[in-house]
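J.: Show me how the following folds:
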Amino acid sequence: MPTPQRVHVTHTYRSDPATVFAKLSEHENLGPVLGAKIDRVKDGDTSRNGVGSTRSLKIGPLPAFHETTTVSEPNTLIEYAISQGSPLKGHWGRQVLTQTTDGGTLLDYTIGFDAPVPGLAALVGKILQKNIAKGIGRLAP
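T.: Model (predicted):
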């Protein structure tokens, strides 16, 4: 997944991977994590939050855009991509969950993207890095 701008955050939860996955996959739970207003646009092809499920994100004064789940492997992996309405190019997100030795969960969250306007990708990256690092711990215990 080549893109010049990357955001990378890790976080360890006390909760097991099934609990963390359930929180991460539920679109509406991500608002405080991403600093966005999130609305569900469409359920997934075979499950509510699975592949094909789409959310609308509105961040500050920017126009809303859609993200669609492209991979959903219960309790281990969620991948998504912007599917409509963003000035970002090649945007993707990957959330990998690994059980820790004490029964908790390590989340490894990476986002990649580019932008057609010079400097925009770096600016968006700094904002996302700050928002996610600050908000990711609010998701689950």
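
J.: Could you use CA atoms for every contact and neighbour count after this?
T.: OK.

J.: And the helices in the protein?
T.: Assigned by DSSP state H, the chain shows helices spanning 17-25, 31-34, 120-135.

J.: now those in TSV, with mean neighbour count and distance to residue 4?
T.: Putting those into TSV (neighbours: other C-alpha atoms under 10 Å; distance: least, C-alpha to C-alpha, whole Å) gives the following:
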stretch	mean neighbour count	distance to residue 4
helix 17-25	19	25
helix 31-34	19	20
helix 120-135	16	8
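
J.: Reformat these as JSON lines; add distance to residue 51.
T.: Converted to JSON lines, the helices of the chain look like this (distance: least, C-alpha to C-alpha, whole Å):
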{"stretch": "helix 17-25", "distance to residue 51": "10"}
{"stretch": "helix 31-34", "distance to residue 51": "20"}
{"stretch": "helix 120-135", "distance to residue 51": "23"}
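
J.: Now the second one, please; I'll put the structures next to each other:
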Amino acid sequence: MAQQNIKLQQFFAAPRSVVFRYFSDHEHFGRLWWPARCKVLKLAASNEPGGVGSVREMRIGTIRFQETITAFEPERSIEYRVTQGGPFKNHVGRMHFSEVPGGTQLDYSIEFDSRWPMVGNFVAGVLHTAWLRGVSGAVDRLASRSA
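T.: I've put the predicted structure just below:
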């Protein structure tokens, strides 16, 4: 089965601390992936509730899967893995936040293997489309918080 690699980039006219805080909050993160629903199953034991060890459940119709935060560097990066369910294997998401003139650059990569032939390209397309729809609202919300 072929591995899927999705690369997403987005500029936010907001400070890195604000953008990072937004994306480390499971509920905000879940809103990006319309029509998915996000439910927090476990918060991290650290001072960062969305930090290492926290778990969220994503639901799209009847498909459910759990994502566990595996790496968390405040204001710099977040990594998560699908640890249960879903139509994919070896799913890893990595978000890297950089200060750039006028705001923050988010570089987001998603890698996964499909459990079933021919599903990988479809899932990659759905993820990319959902990101484009969801991130525009995040851009607006974060810009208004920084105004």
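
J.: still on that earlier bit, I'd like to know which of the helices of structure 1 is closest to residue 6 of structure 1.
T.: helix 120-135 (6.9 Å; C-alpha to C-alpha).

J.: for structure 2, which residue is closest to the average position?
T.: When C-alpha atoms, centre = their mean is applied to structure 2, the residue found nearest the centroid is residue 29 (5.8 Å).

J.: out of everything not next to it in sequence, what's closest to that one?
T.: residue 23 (5.3 Å; C-alpha to C-alpha, 6 or more residues apart in numbering).

J.: What of residue 33 of structure 2?
T.: residue 130 (5.4 Å).

J.: cool, residue 114 of structure 1 as well?
T.: Counting by C-alpha to C-alpha, 6+ apart, the residue nearest residue 114 of structure 1 is residue 89, at 5.0 Å.

J.: What lines up with that neighbour in structure 2?
T.: Residue pairing (TM-score structural alignment): residue 89 of structure 1 is matched to residue 89 of structure 2.

J.: List the contacts of its match.
T.: Residues near residue 89 of structure 2 by C-alpha atoms under 8 Å, 6 or more residues apart in numbering: 82, 112, 113, 114, 115.

J.: mapped onto structure 1, which of the residues you listed hold?
T.: Using both residues aligned by TM-score structural alignment, their matches' C-alpha atoms under 8 Å, structure 1 keeps these contacts from the contacts of residue 89 of structure 2: 112, 113, 114, 115.

J.: Take those and lay them out in JSON lines including distance to residue 142 of structure 2.
T.: As requested, these are arranged in JSON lines below (distance: C-alpha to C-alpha, whole Å):
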{"residue": "112", "distance to residue 142 of structure 2": "29"}
{"residue": "113", "distance to residue 142 of structure 2": "32"}
{"residue": "114", "distance to residue 142 of structure 2": "33"}
{"residue": "115", "distance to residue 142 of structure 2": "36"}
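
J.: which one of the residues you listed sits closest to residue 124 of structure 2?
T.: Distances from residue 124 of structure 2 to these, taken by C-alpha to C-alpha, are shortest for residue 112, at 9.0 Å.

J.: show me what contacts the nearest residue to that closest one once chain neighbours are set aside?
T.: The shortest distance from residue 112 of structure 2 to any non-neighbouring residue, by C-alpha to C-alpha, 6+ apart, is to residue 91 (4.1 Å). Applying C-alpha under 8 Å, 6+ apart to residue 91 of structure 2 gives the contacts 81, 82, 110, 111, 112, 113.

J.: is it true that the fifth one touches residue 90?
T.: Yes. With contact taken as C-alpha atoms under 8 Å, residue 112 of structure 2 and residue 90 are classed as touching, separated by 5.1 Å.

J.: Residue 71 of structure 2 contacts residue 93, correct?
T.: No. Residue 71 of structure 2 is beyond contact range of residue 93, at 10.3 Å (criterion: C-alpha under 8 Å).

J.: Between these two, which contacts overlap?
T.: Joint contacts of residue 71 of structure 2 and residue 93 (C-alpha under 8 Å, 6+ apart) are 79, 80.

J.: Residue 79 of structure 1 versus the residue lying closest to residue 35 of structure 1 once chain neighbours are set aside, what's the distance?
T.: In this structure, residue 35 of structure 1 finds its nearest non-sequential neighbour in residue 131, 6.1 Å apart by C-alpha to C-alpha, 6+ apart. Distance of residue 131 of structure 1 to residue 79 of structure 1, computed by C-alpha to C-alpha, to the nearest Å: 19 Å.
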